[in-house]
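Chemist: Sequence plus predicted model, see below.
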Amino acid sequence: MMDVDIAIVGAGPAGLSFAQALAGSGLDIVLIERQPESALADPAFDGREIALTHASRRIMTDLGLWPLLPAAEISPLRDAKIMDGASLFALNIRAAAVGEDQLGFLVPNHLIRRAAYGALKASGAGRLVTGRMVTGLDRTRDAVTLTLDDGAAVRARLVAAADSRFSETRDMLGIAAARRDYGRSMMVCRMAHELPHDHVAWEWFDYGQTLALLPLNGLQASVVLTLPADELAAVMALDEAAFNADITRRFGNRLGAMRQTGTRHLYPLVGVYARRFAGPRCALVGDAAVGMHPVTAHGFNFGLQAAERLSQRLLRARRLGLDIADPGLLAEYDRVHRQATWPLYQATNIIAGLYTDDRTPAQMLRKAALHLANGLAPVKKAIAAHLTQSAA
């Protein structure tokens, strides 16, 4: 039996960041991860580019992750534009509206994972138990005991579930989650193109498809194509020449000819929001708490905020001589993180629903909403402030 203060199930970037946020606390922390450690030390490229806010850069700097990112792989996200249908009209969101020179930063997901692992190894904030799955859970008044698939057991004063939006640990803890299947899948792929993107991100709600362009350094970008699964399967099956022609056509030649430079990756679109973020001797962080639709680009930003908010309360409990699973502090974490995430989760669902509805009334409403927002400077400023989170 391994006895620890905190057991974190899931050593993805959210779980690793949470452990790192407790570095130097004296707490005995173990992270349980089903992947082998080699996959944490050198994660494979998965196609995803993560949009990070200024607040997230600050948290990652505090945790020692930001200095471990290759500078050449950090792409500035200067401005953004939102388009609807075939119209050339765009709602432009400019960082200058909130006194910033850029909205945020784009960093490949696998490099964030690698940096989180490197920071944890350097700090020694937690031990890793890799290649293992949690198969059972027993909770008493004083501890939670996790049974692993090799028969070993870990007893912890607090368990943190950080094992994805499809968290099995969350289910074992008896915490329900609202799930929304958006009925679409997304493909991500790096593409080179002829015309400059000027480091402006695109969100293009075209009819029959949704396109996003995440500007990377140089004349290349990460293309995100969202379609029903069967239609996307046909795109995935195209040979490279046909794929290049298809993506160029879908983007209306607005960036000239486009050419595949990275591998294609397919992901289902499912949103998740847990009914509770904490309970007796347990808490949820990362996507186990809130799994966002990527349209608002806030998934990992919320994961970092959860790591910071929960760790702050555990450190306060330690300073005050309280149980680290003090019910009052866990309830406070639940309340604060819910207040920060619920409005955007709901707004995201509304946007995703409206802007993938191609019926005539919805098309009219979509266009009207963009034109109205474009004419209201306070609205555009509020969107820019939300995207930058420079004051958070």
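Modeler: Received the coordinates, thanks.

Chemist: can we go C-alpha only for contacts and neighbour counts from here?
Modeler: OK.

Chemist: you'd agree Thr388 is up against His54?
Modeler: Yes. If you go by CA atoms under 8 Å, Thr388 and His54 touch, sitting 5.6 Å apart.

Chemist: Identify the contacts common to these two.
Modeler: Applying CA atoms under 8 Å, 6 or more residues apart in numbering, one finds that Thr388 and His54 are jointly contacted by Leu103, Gly104.

Chemist: and for stretch 291-298, what are the contacting residues?
Modeler: 50-52, 164-165, 203, 269-273, 299, 345, 348-349, 352.

Chemist: 6 Å instead, please
Modeler: Residues outside stretch 291-298 that contact it (CA atoms under 6 Å, 6 or more residues apart in numbering): Ala51, Arg165, Gly271, Val272, Gly299.

Chemist: Same check on stretch 210-218?
Modeler: Ser75, His199, Ala201, Trp202, Glu203, Trp204, Ala221, Ser222, Val223, Val224, Leu225, Thr226.

Chemist: another one to put next to it:
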Amino acid sequence: MQADIVIVGAGPVGLCLARALSGQGLRIVVVERQRLEDIGEPRFDGREIALTQKSVRLMQKLGLWDHIEPDARSALRSAKVFNGASPHALDIGHELSGHSELGWLVSNHLIRKAAYDALCASNAQHEDVTLLAAETVSGVKTGDACARVTLESGKTLTANLIVAADSRFSATRKMMGIPADLHDYGKAMLVCRMTHEAAHGHAAWEWFGYDQTLALLPLNADRATHAPQSSVVLTLPVGEVNEMAALSPEAFSRDIERRFARRLGAMTLTSTRHVYPLVSVYPERFVATRFAAVGDAAVGMHPVTAHGFNFGLLGVETLGSLIVSARGGGLDIGAASVLRRYEDQHRRATRPLFHATRFITDVFTNNTAPARFARDFMLRAASRLAPFRRAIAASLTG
């Protein structure tokens, strides 16, 4: 099969890139190991995505936003950072950003569904995207003239450009021989939805406790009970997380209530629980001969700064615009000059925050007495620095 672009991975970033390129006179093939029914009707996976204002604008441009019900979008109006048992918090309000909210929270499975629906709508008009579901890439080979993807089914795809969008553990990136700085934190995240007695005021919490990290992402009220509802993210060593996941719903609810020091009152589990390894990844290169990586395959962020999918959309916007520009100018879309510009721009946009996030997690999860004192001092000092708080608000809004 001949194509202009082969995108490996039909997650939200891969689908968004295909949607961004649809209608531009390109033949696009998307390869995904999941079945078509799982791509088109993804299940709840526990993850709530914090979208910046910039990401929302891009989703609107791509036609995704209208595919998400307004009741499924939760406003994020402020962010609070706590340290240990101290009631003091670094508070970042939406008024610092010039917006009525810092951003929006939307479930990952709903973003995936919206991306798929928007792509299908565009493809119905342009007929330029082929989605090969239940297919696995077994080999990748690129050269000066073209690139070739071999599938386990025996099919061979030839293209001008291959794009990896197949997770932070990208097998496609590895096949291209690109090493990555992978940092395994030795911990895992448990994510779920819970209702609670106290109102959250649409404020996100990041609570660096001693021997645990808690996050609270404010969602709209539970539809059945109208009780305040949030996504809870608990980070612990892998063994402890697995023990928590095995508790009965009642025992789990009481334990989470205790971990939050009952600041939210009684808490009740309202969803399935999901566990994810905590690993950050930054490849040595984003590009190679007729190859580029986007999404988590390019930058696999620690979730503490909530920029993972936002960086993925940024990569879609950057790479997509360069491809469209090259196509419009009659240039080779897989040319080294095009891909170098993508790498330079995306690296400048992502590397500073990636390393800042590593620093934050190292300092705020270190439980030695000097580190506890230092981070409490840092939070109190930051609370008094309006320019610093405005800078964080600007980062959260994108």
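Modeler: Cool, the structure landed. Worth saying up front: this structure is predicted, and the values here are computed from it rather than measured.

Chemist: ok, the contacts of stretch 291-298 of the first structure vs Gly10 of the first structure, which is closest?
Modeler: The closest of the contacts of stretch 291-298 of the first structure to Gly10 of the first structure turns out to be Arg165 (CA to CA; 11.2 Å).

Chemist: and Val149 of the second structure, what pairs with it in the first structure?
Modeler: Using TM-score structural alignment, the equivalent of Val149 of the second structure in the first structure is Leu146.

Chemist: Revised request: answer the last question for Val316 of the second structure.
Modeler: Match for Val316 of the second structure (TM-score structural alignment): Ala307.

Chemist: Give me the three-state assignment for the most centrally placed residue in the second structure.
Modeler: Central residue of the second structure (CA atoms, centre = their mean): Phe309, 2.8 Å from the mean position. Assigned state for Phe309 of the second structure: helix (three-state reduction, DSSP: H, G, I helix; E, B strand; the rest coil).

Chemist: what ranges do the strands span in the stretch 1-150 of the second structure?
Modeler: Here the stretch 1-150 of the second structure has its strands, by DSSP state E, counting those that start in this stretch, at 5-8, 28-31, 48-52, 74-76, 78-83, 89-93, 103-107, 129-132, 137-142, 147-151.

Chemist: ok, now the stretch 201-350 of the second structure?
Modeler: Going by DSSP E, counting those that start in this stretch, the stretch 201-350 of the second structure shows strands at 203-208, 213-219, 229-237, 267-269, 274-283, 287-288, 291-293.

Chemist: and Gly186 of the second structure, how many neighbours does it have?
Modeler: For Gly186 of the second structure, the count of nearby residues is 12 (other CA atoms under 10 Å).

Chemist: That one belongs to a strand?
Modeler: Yes. According to three-state DSSP, Gly186 of the second structure belongs to a strand.

Chemist: Would you mind finding the match for it in the first structure?
Modeler: Aligned by TM-score structural alignment, Gly186 of the second structure pairs with Gly183 of the first structure.

Chemist: ok, the aligned partner of Glu135 of the second structure in the first structure - contacts?
Modeler: Superposed on the first structure with TM-score structural alignment, Glu135 of the second structure falls opposite Arg132. Residues near Arg132 of the first structure by CA under 6 Å, 6+ apart: Glu33, Arg34.

Chemist: can we see that at 8 Å?
Modeler: With contact set as CA under 8 Å, 6+ apart, Arg132 of the first structure has these partners: Ile32, Glu33, Arg34, Gln35, Leu148, Asp149, Asp150.

Chemist: how far does stretch 265-283 of the first structure sit from the chain's center?
Modeler: In terms of CA atoms, centre = their mean, to the nearest Å, the centre of stretch 265-283 of the first structure is found 12 Å from the chain centre.

Chemist: in the first structure, which spans are helices?
Modeler: 13-21, 37-41, 54-62, 109-123, 168-172, 229-236, 240-250, 299-319, 327-354, 360-374, 377-388 (DSSP state H).
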